[in-house]
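In: model this:
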Amino acid sequence: MRRIAIITDDPGWHGKQLCLAFAERGYAADYVSLTACKLQLTVADLPIFMPGFEQELPSAVFVRGVPGGSLEEVVFYLDVLHGLKIMGVPVYNDAGAIERSVDKGMTSFLLQHVGLPTALTWVLRDRDAALVIAEQQLREGYYLISKPLFGSQGEGIRRIEKSTDLLWLTSSRGIYYLQRFVECVGDGYSDVRVFVINGRAVAAMRRRGISWLNNVARGASCECIELEPDLAELAIAAVNALKMDYAGVDVIQDEDGCYRIIEVNSVPAWKGLQSVCDINIAEYLVADLLDRYCVQDKIC
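Out: Alright, predicted model coming up:
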């Protein structure tokens, strides 16, 4: 049977959904941690070692997660993904897409570079300069969001509302990422997650947070919404700017009714979205991977 490697350290619900979808297409899927992989450059025909694939590399690799760690460790994990692609193994999303999106600074830069609407953002090294920016924004009546460069599900994010909050202004390993807080239209707190696969917005949901953080992992509720053409086009443009196979795009509608991109996730969770939409997202992802990159296997 043809075999797929799902890169993850925590398979959970998402891993199970992917395994079922691959099985429907006649593929076995095995979980592989990048921490267990290695480059064995003394073996010419198989220089990348993946547990469970000692004799032959997988037909394709689906990346569900890249472990954290030191700079050297993360670079090594990405080296493995880069190497697999060089050896002809389809990697979905590939290492380049992950590099561009996991770094919030580069994500913001690329979105701004192609003229897509985002929140005002500053990324810098100097703490004194970061404090000057924060103090000026507070004087002008704006809140700020301080985020780690690398992170997900709201971990490490703080909202700066008053001068005393500046005591909590922390860097992400020496780098400050500051973003003007965008007040959303309507009552309470909400944003929209748009799921894009191969240049098509396939589903969307509104997330309503119990606080200003709208992450499902932090208790936000989900409701399915119909995709307006402008919203779909914006999400697709964001994914194209970062050159991704698929992504979860977080968009907020500000008080003036304008959409602004908050984040683009290259390893998005979709359990919350799946609970409110009528398509099987795992099946869509698997079909896109196999039909575009495993052409020789389309007989199944």
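In: Every contact and neighbour count from this point should use C-alpha atoms.
Out: Noted.
In: contacting residues for N214?
Out: For N214, the contacting residues are Y189, S190, D191, R207, R208, A220, by CA atoms under 8 Å, 6 or more residues apart in numbering.
In: Show me what counts as buried in stretch 179-199.
Out: Neighbour-count burial for stretch 179-199, counted by 16 or more other CA atoms under 10 Å, picks out 179-185, 189-199.
In: what's the closest of the contacts of N214 to M244?
Out: The closest of the contacts of N214 to M244 turns out to be D191 (CA to CA; 21.7 Å).
In: Checking that closest one next. Helix, strand or coil?
Out: Using DSSP: H, G, I helix; E, B strand; the rest coil, the structure places D191 in strand.
In: which residues touch it?
Out: C184, R206, R207, R208, N214, D250, V251, I252, Q253.
In: which ones among the residues you listed are found in helices?
Out: Residues from the contacts of D191 lying in helices, with DSSP state H as the criterion: none.
In: so which of those residues comes closest to A60?
Out: D250 (27.6 Å).
In: Name the nearest residue to the closest one, sequence neighbours excluded.
Out: Spatial nearest neighbour of D250, excluding adjacent residues (CA to CA, 6 or more residues apart in numbering): R193 at 4.6 Å.
In: any idea how far the one you found is from L138?
Out: R193 is 28 Å from L138, where distance means CA to CA, to the nearest Å.
In: residue contacts, the residue nearest to D250?
Out: Applying CA under 8 Å, 6+ apart, we find R193 in contact with A204, M205, R206, R207, G248, V249, D250, V251.
In: Please provide the structure for the following sequence as well, for comparison with the first:
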Amino acid sequence: MTQPSRRIAICTDDPGWHGARLRRAFAEHGWDSGYVSLQACRFDLTDDGDGAGLVIPGFDGLPDGAFVRGVPGGTLEQVTFHLDVLHALRRLGILVYNDARAIERSVDKCMTSFLLRTAGIPTPPTWCARDPDWIAELVERELAAGHQLVHKPLFGSQGEGLTRVRERGDLPAPDDCNGIHYLQRFIPTGDAGAHDWRVFVVGGQALAAMRRSSRDWITNVAQGASCHPAVLDAELRTLAESASAALGMAYTGVDILRDREGRAWVIEVNGVPAWKGLQQVCGLDLAEVLVSDMLRRIHENRVMEAVS
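Out: Just a heads-up that it's a prediction; the model follows:
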């Protein structure tokens, strides 16, 4: 029996729960989909076929769209190659959700903070530099002023590799962070334990929110934080939508916290957000929402191509 052509590439090396939900949602819309590792894709620029030199395993030619659920790490060359595949798909007229430009802006915490700040979106004081002497002076100055800091990997997710800098000796050595120090001022959220909000934005609209709480100071679900239903109030909605627009995201999870005085700060904008925890508390089928938005964009692109 001839297998139906796979029209949507779900880019991931670990499909898991999220991949299964996406495949089911695409199937419910009458679209076939298949998992694709960006590591397995290749360029064959002697090929004059439908792929224009880009080979996506499991597809005869090119897919109609690519849903990005993960971009593998690796060396600079390896990561660049993975992003090259996404850039090439977009150049060939394939809708990529989120596209490589959005991934690049959001995966790089320094650029994320820069774009938030230049867009006028409240985000904690942030510093990123390579000069270890300058960083040491900054840390001394912040600590002397009564501020703690959070040291984060420039490229990282799920709360891994975070260090709370309470004293000078807590600062990671340059060799432990590839020579790049990214620091944010620590924002205390009150005496009831650490907590923040994850707001899910799809197609420019904030659709759902949850409150994450932890006995520790790290509120990522992957680090053991618990998820709770939350009201998506006007402030959370506006901040999340503004952050999404500032980074040009098709979909994103925006992390927001409020300090002891109630002021809200955007901490991170996630280019490949997980939504399993949010799904459990918000009552929405988020895979269906994502797939519907992506297919709408594909349809609109086709209409525009037909008109032009």
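In: Could I get the full set of strands for the stretch 101-250 of the first structure?
Out: Counting by DSSP state E, counting those that start in this stretch, the segments of the stretch 101-250 of the first structure that form strands are 121-124, 144-147, 158-160, 176-180, 189-197, 200-209, 221-224, 246-253.
In: Which one, of those strands, ends up nearest to V91 of the first structure?
Out: Closest to V91 of the first structure of those is strand 246-253 (CA to CA; 11.8 Å).
In: Mean deviation, the closest one versus the second structure?
Out: Strand 246-253 of the first structure, aligned to the second structure and superposed, deviates on average by 0.3 Å (mean CA distance after the TM-score superposition for the first structure).
In: Next, the angle strand 176-180 makes with the helix or strand immediately after that strand in the chain.
Out: The helix or strand immediately downstream of strand 246-253 of the first structure is strand 259-265, counting by DSSP states H and E. For strand 259-265 of the first structure against strand 176-180, the angle by axes from the mean of the first three to the mean of the last three CA atoms, to 10 degrees is 150 degrees.
In: Strand 259-265 of the first structure vs the second structure, average offset?
Out: Mean for strand 259-265 of the first structure is 0.3 Å (mean CA distance after the TM-score superposition for the first structure).
In: What range does that strand cover in the second structure?
Out: Aligned using TM-score structural alignment, strand 259-265 of the first structure spans residues 264-270 in the second structure.
In: what's the matching stretch in contact with?
Out: 106-107, 109, 112-113, 121-124, 239-240, 243-244, 252-259.
In: And it, what's buried?
Out: Buried-residue list, stretch 264-270 of the second structure, by 16+ other CA under 10 Å: A264, W265, V266, I267, E268, V269, N270.
In: Just send these back as TSV, with distance to W31 of the second structure too.
Out: Output for those, formatted as TSV (distance: CA to CA, whole Å):
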residue	distance to W31 of the second structure
A264	40
W265	39
V266	36
I267	36
E268	32
V269	29
N270	26
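In: Looking at the residues you listed, which one is closest to A9 of the second structure?
Out: Nearest to A9 of the second structure among these, counting by CA to CA, is N270 at 20.5 Å.
In: Compute the first-to-last residue distance for stretch 184-193 of the second structure.
Out: End-to-end span of stretch 184-193 of the second structure (CA to CA): 19 Å.
In: should've said stretch 271-280 of the second structure
Out: Start-to-end span of stretch 271-280 of the second structure (CA to CA) is 21 Å.
In: ok, now stretch 121-130 of the first structure?
Out: Criterion CA to CA; first-to-last residue distance in stretch 121-130 of the first structure is 11 Å.
In: okay, and that stretch goes to which residues in the second structure?
Out: Stretch 121-130 of the first structure covers residues 126-135 of the second structure once aligned (TM-score structural alignment).
In: Go through the contacts of R193 of the first structure and flag the ones preserved in the second structure.
Out: Retained in the second structure: A204, M205, R206, R207, G248, V249, D250, V251, out of those (criterion both residues aligned by TM-score structural alignment, their matches' CA atoms under 8 Å).
In: From L110 of the first structure, how far out is the aligned partner of T75 of the second structure in the first structure?
Out: When the first structure is aligned by TM-score structural alignment, T75 of the second structure is paired with S70. Distance, S70 of the first structure to L110 of the first structure, by CA to CA: 25 Å.
In: out of these two, which sits in the busier spot?
Out: L110 (17 against 9; other CA atoms under 10 Å).
In: how about TSV for the contacts of N214 of the first structure, with distance to S163 of the first structure added?
Out: Below are these laid out as TSV (distance: CA to CA, whole Å):
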residue	distance to S163 of the first structure
Y189	23
S190	26
D191	27
R207	30
R208	28
A220	28
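In: Across to the second structure, which of those residues hold up?
Out: Retained in the second structure (both residues aligned by TM-score structural alignment, their matches' CA under 8 Å) from these: Y189, S190, D191, R207, R208, A220.
In: For the equivalent of F150 of the first structure over in the second structure, list the residues it contacts.
Out: Taking TM-score structural alignment, F150 of the first structure has F155 as its aligned residue in the second structure. F155 of the second structure is in contact with V107, D108, K109, counting by CA under 8 Å, 6+ apart.
In: about what we covered before: list the contacts of the match of stretch 121-130 of the first structure.
Out: C110, S113, P174, G179, I180, H181, Y182, L183, Q184, R185.
In: Let's have the contacts of D191 of the first structure in TSV, adding distance to D79 of the first structure.
Out: As requested, these are arranged in TSV below (distance: CA to CA, whole Å):
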residue	distance to D79 of the first structure
C184	40
R206	36
R207	35
R208	38
N214	33
D250	28
V251	31
I252	34
Q253	38
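In: can you map out the helices along the stretch 101-250 of the second structure?
Out: Using DSSP state H, counting those that start in this stretch, the helices of the stretch 101-250 of the second structure run over 109-118, 132-144, 234-247.
In: and the last one, how far from the first structure on average?
Out: Going back to what we said before, that points to helix 234-247 of the second structure. Comparison of helix 234-247 of the second structure with the first structure after fitting gives an average deviation of 0.5 Å (mean CA distance after the TM-score superposition for the first structure).
In: whereabouts in the first structure does that helix align?
Out: Per TM-score structural alignment, the counterpart of helix 234-247 of the second structure in the first structure is residues 229-242.
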